[in-house]
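S.K.: After the sequence you'll find the predicted model.
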Amino acid sequence: MALLAALAVPLAPVRPVAAQELAQRLGPPDATRSVTLRSTTDLDVLRPVLSAFLADRPQVAVRYEQWLSNGLYARATADCLQRRAGADLVISSAVHHMVDLVNRGCAARHVSSGTAALPPALNWRDELWGVTQEPAVMVYNRDLVPEADVPRSRFDLLDLLRSPDSRYAGRVATYDIEASGLGYLFAYADSLEATTFGGLMEAFGRTDTVATCCSAQIMSGIVSGRYLIAYNIIGSYAMERARDDPRLGIVAPDDYTLMLSRGAMIPREAPDRDLAGELVDFLLSVEGRAALKDAALLTDLDELTRTGAATAGQGASLLRPVELSPKLLVASDRHKRMLFLSRWRDAFPTVEPVAPAP
């Protein structure tokens, strides 16, 4: 474990760390107990899930803080090092950050029937739990991308970008991995999984692919026609938005599709560990899973096939889960991260600034 801790020394952020995006209290104003939840999940997406949790708890409120992943990691690390009471529960899509926090001794242990029922890949040391199931997808504008051009795999995307005069040059977007911890995680996972990774980096650089920070910003660019295709976007937000906007098409790549489970952790200094554990157990309960599924935060292969994101007949091997395990500590290794970011910067001359929070 000492070696793992050494590998996980965080790199000083290249860009200023953003503060929280919003804070909102949910529940009755006269609640006698409250749980502070800090998360990277958009409140508009998670609100129905939290409302379901509060429905049978009239004396409980939730103070919700929405953060960008790098800022949340920095705040959670500072709370831990200073032994400062902060959040009762932290949930992040950048699960390599969460593995690092647990490895540093920043988490409290919690065991229940719900956590015990999780597969080993989604329960690390009874201190970190995978509470969602979300694919990394490609999205595209249905009105502007001909059906014959829709990339069903990374190989197809490479073919679209192969020509020097491709109509998709400058019209493809993905996460900026310096601004987005989730974007870094997906790119790192791709570098391990995909034989196409080097080719994609070269093609992205050659065709002026745009790197930007956030799911909402990217999808707004897709539906407006500013971008035609976006790569490695978190599927839950895409599926939620596609329900109301038919212009947004979704593809679960049929060479493989990464599956992310957001990591939940009770900080060691949490003011109310019991209530935090109760919220974790709700998210893993039958009722909680139903609420997460309604919010598109729990997706399986059948759902991807039903919505047309995945090609019919694909087997379970299509889905590649991102495990919550010490393997992710390598993603935070200082030297590897510096080399990875250097290669990324070479490929992405165009980086758009973070849009201001509403």
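M.R.: That came through, no problem. Residues are numbered from 1 along each chain as shown.
S.K.: drop to CA atoms for contacts and neighbour counts, all remaining ones
M.R.: Fine.
S.K.: just the strands in the stretch 251-358 of the chain please.
M.R.: 257-260, 263-265, 319-321, 350-351 (DSSP state E, counting those that start in this stretch).
S.K.: Identify the residues contacting the second one?
M.R.: Right, strand 263-265. 89-95, 98, 102, 107-108, 127-131, 280, 324 (Cα atoms under 8 Å, 6 or more residues apart in numbering).
S.K.: again, only this time at 10 Å
M.R.: 37-39, 87-99, 101-102, 106-110, 122-124, 126-132, 276-277, 280, 283, 324 (Cα atoms under 10 Å, 6 or more residues apart in numbering).
S.K.: one more structure, for comparison:
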Amino acid sequence: MIRRALLHLLALTCAMPAAGQEISDRLGPAEAGHELVVRSTTDLSVLRPVLEDFLAAWPDVAIRYEQWLSNNLYRLTLEDCEARGAGADLVISSAVHHMVELVNRGCAYTHVSDQTLALPDALVWRDELWGVTREPAVMIYDRTRVPEEDVPRSRFDLLDLLRASDGPYAGRVATYDIEASGLGYLFAYADSLEATTFGGLMEAFGRSDTVATCCSAEIMEGVLRGDYLLAYNIIGSYALQLAEDNPELGIVAPSDYTLMLSRGAMIPQHADSPQLAATLVDYLLSDPGRAALAEAHLITDLEMLIANGAAAPSLGSSALRPVELSPKLLVASDRHKKQLFQARWRDAFPANSAKAP
């Protein structure tokens, strides 16, 4: 009941005005002498235990946490950067192409430590952007309504499932709206580089009236409620946590390949408390921080996916494809490239075209 109520609340926040944040809360003692402003796309309900573990070691520190939709967070952070305003002390976003662009624009503060130096090259860029989580992009489905023989284990299976325009899955599949969700755009763009199935999937989505919507919470709640039978490219951390209390929610890490996202953390160039923010970054990259992130399903490895039944034991590590924090992602933010990509998406989702900016 509590989890369903929370999902309902989070889904409602997706409809809030674009200029507003979703959630704001203060963590830590009221009398704390220092306040760290953290702006993030991560659901506070998921990240709260991690932040509270950090604060336990810093009794004179509090965190003001602001939860934003990814596109809004990008615009706000860029505005702060251009105005040379303080804004946040730390920004954490799942839309890491936004973060790479912000770093490229000179909006980030440099920080080097033993923890950041230990990161693999794919998860750090210019000592200004760090990948702090490991989360798969998965398919989810309703175990009570989708027969076992229909469960898609790969994108090829999903294509077969959506082949008939009047089949039982017509209008009953959901995915992110790539214009409303920066994460949705990132996953779709990564798919276009990785998958020989991408063009076919776009056509199949359009033919089968697949629903495109803004938010993880809205999509997952729709699956649990029975509005959708399955959903594609959903962030696995939220799905794995939700499945703990809702065993009817099935999860699949696609066997052809599974995208692995690392949320990007950046200290804004003009942050009020950059050193304190750097301390939080180092905690997130430390062994205690990684343990707390794993407990929240924000760090997921292949063994965890197999143990949760999301991946077959035969799935190899080569099927996990990390989204690298690198200049390659600047192409995803190129205005002309993005316009062409979105035009192709609108052809597949004509119902969303009227809402496009």
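M.R.: Nice, thanks for sending it over. None of the values given here were measured: they were computed from a predicted structure.
S.K.: Just give the TM-score of the two.
M.R.: Once superposed, the chains reach a TM-score of 0.94 (TM-score structural alignment, normalised by the length of structure 2), with 340 aligned residues with a Cα RMSD of 1.5 Å.
S.K.: How about the contacts made by the aligned residue in structure 1 for G309 of structure 2?
M.R.: Counting by TM-score structural alignment, G309 of structure 2 lines up with G308 in structure 1. Applying Cα under 10 Å, 6+ apart to G308 of structure 1 gives the contacts G249, I250, V251, A252, D302.
S.K.: re earlier: helices - which of the contacts of strand 263-265 of structure 1 land there?
M.R.: Among the contacts of strand 263-265 of structure 1, the members found in helices (DSSP state H) are V95, H96, H97, M98, V99, L101, V102, A276, G277, V280, L283.
S.K.: My guess is the third one contacts L328. True?
M.R.: Pointing back at H97 of structure 1 there. Yes: between H97 of structure 1 and L328 a contact is recorded at 8.6 Å, counting by Cα atoms under 10 Å.
S.K.: Mind checking which of those two has more residues around it?
M.R.: Neighbours were counted for H97 of structure 1 and for L328 using other Cα atoms under 10 Å; H97 has more, 28 against 21.
S.K.: Name the SS class of the residue lying closest to the more buried one once chain neighbours are set aside, please.
M.R.: Of all residues not flanking H97 of structure 1 in the chain, Y73 sits nearest, at 6.3 Å (Cα to Cα, 6 or more residues apart in numbering). Here Y73 of structure 1 is recorded as helix under DSSP: H, G, I helix; E, B strand; the rest coil.
S.K.: residues in contact with the nearest residue to H97 of structure 2 once chain neighbours are set aside?
M.R.: Leaving aside its sequence neighbours, H97 of structure 2 sits nearest to L329 (Cα to Cα, 6+ apart; 5.2 Å). L329 of structure 2 sits next to V96, H97, H98, M99, V100, E101, L186, Y189, A190, V323 when contact means Cα under 10 Å, 6+ apart.
S.K.: Please give the element, helix or strand, for the nearest residue to S286 of structure 2 once chain neighbours are set aside.
M.R.: Excluding the flanking residues, the one nearest S286 of structure 2 by Cα to Cα, 6+ apart is Q115, at 6.3 Å. For Q115 of structure 2, the element it lies in under DSSP states H and E is helix 114-117.
S.K.: Surely Q269 of structure 2 and L129 touch.
M.R.: No: assessed by Cα under 10 Å, Q269 of structure 2 is found out of contact with L129, at 11.8 Å.
S.K.: From the centroid of structure 2, which residue is nearest?
M.R.: By Cα atoms, centre = their mean, structure 2 has its centre lying nearest to S94, at 4.1 Å.
S.K.: my guess is A347 of structure 1 contacts I177, does it?
M.R.: No: when contacts are counted by Cα under 10 Å, A347 of structure 1 is not listed as touching I177 (11.7 Å).
S.K.: what touches both of those two?
M.R.: Common contact partners of A347 of structure 1 and I177 (Cα under 10 Å, 6+ apart): A211, L341.
S.K.: Could you work out the end-to-end span of stretch 228-248 of structure 1 for me?
M.R.: Start-to-end span of stretch 228-248 of structure 1 (Cα to Cα, to the nearest Å) is 10 Å.
S.K.: Which positions in that stretch come out as buried?
M.R.: 228-239, 241-242, 247-248 (16 or more other Cα atoms under 10 Å).
S.K.: Stretch 41-53 of structure 2 now?
M.R.: T41, T42, D43, L44, V46, L47, V50, L51, E52.
S.K.: what's the answer for stretch 185-193 of structure 2, then?
M.R.: Y185, L186, F187, A188, Y189, A190, D191.
S.K.: Please apply the same query to stretch 119-139 of structure 2.
M.R.: Of the residues in stretch 119-139 of structure 2, those buried (16+ other Cα under 10 Å) are 123-139.
S.K.: end to end, how far does it reach?
M.R.: Stretch 119-139 of structure 2 end-to-end distance (Cα to Cα) = 28 Å.
S.K.: Could you do stretch 196-216 of structure 1 as well?
M.R.: Stretch 196-216 of structure 1 end-to-end distance (Cα to Cα) = 26 Å.
S.K.: Just give me how far that stretch sits from the chain centre.
M.R.: Centroid separation for stretch 196-216 of structure 1 versus its chain: 18 Å, with Cα atoms, centre = their mean, to the nearest Å.
S.K.: next one: stretch 177-188 of structure 2
M.R.: The answer for stretch 177-188 of structure 2 is 9 Å, by Cα atoms, centre = their mean.
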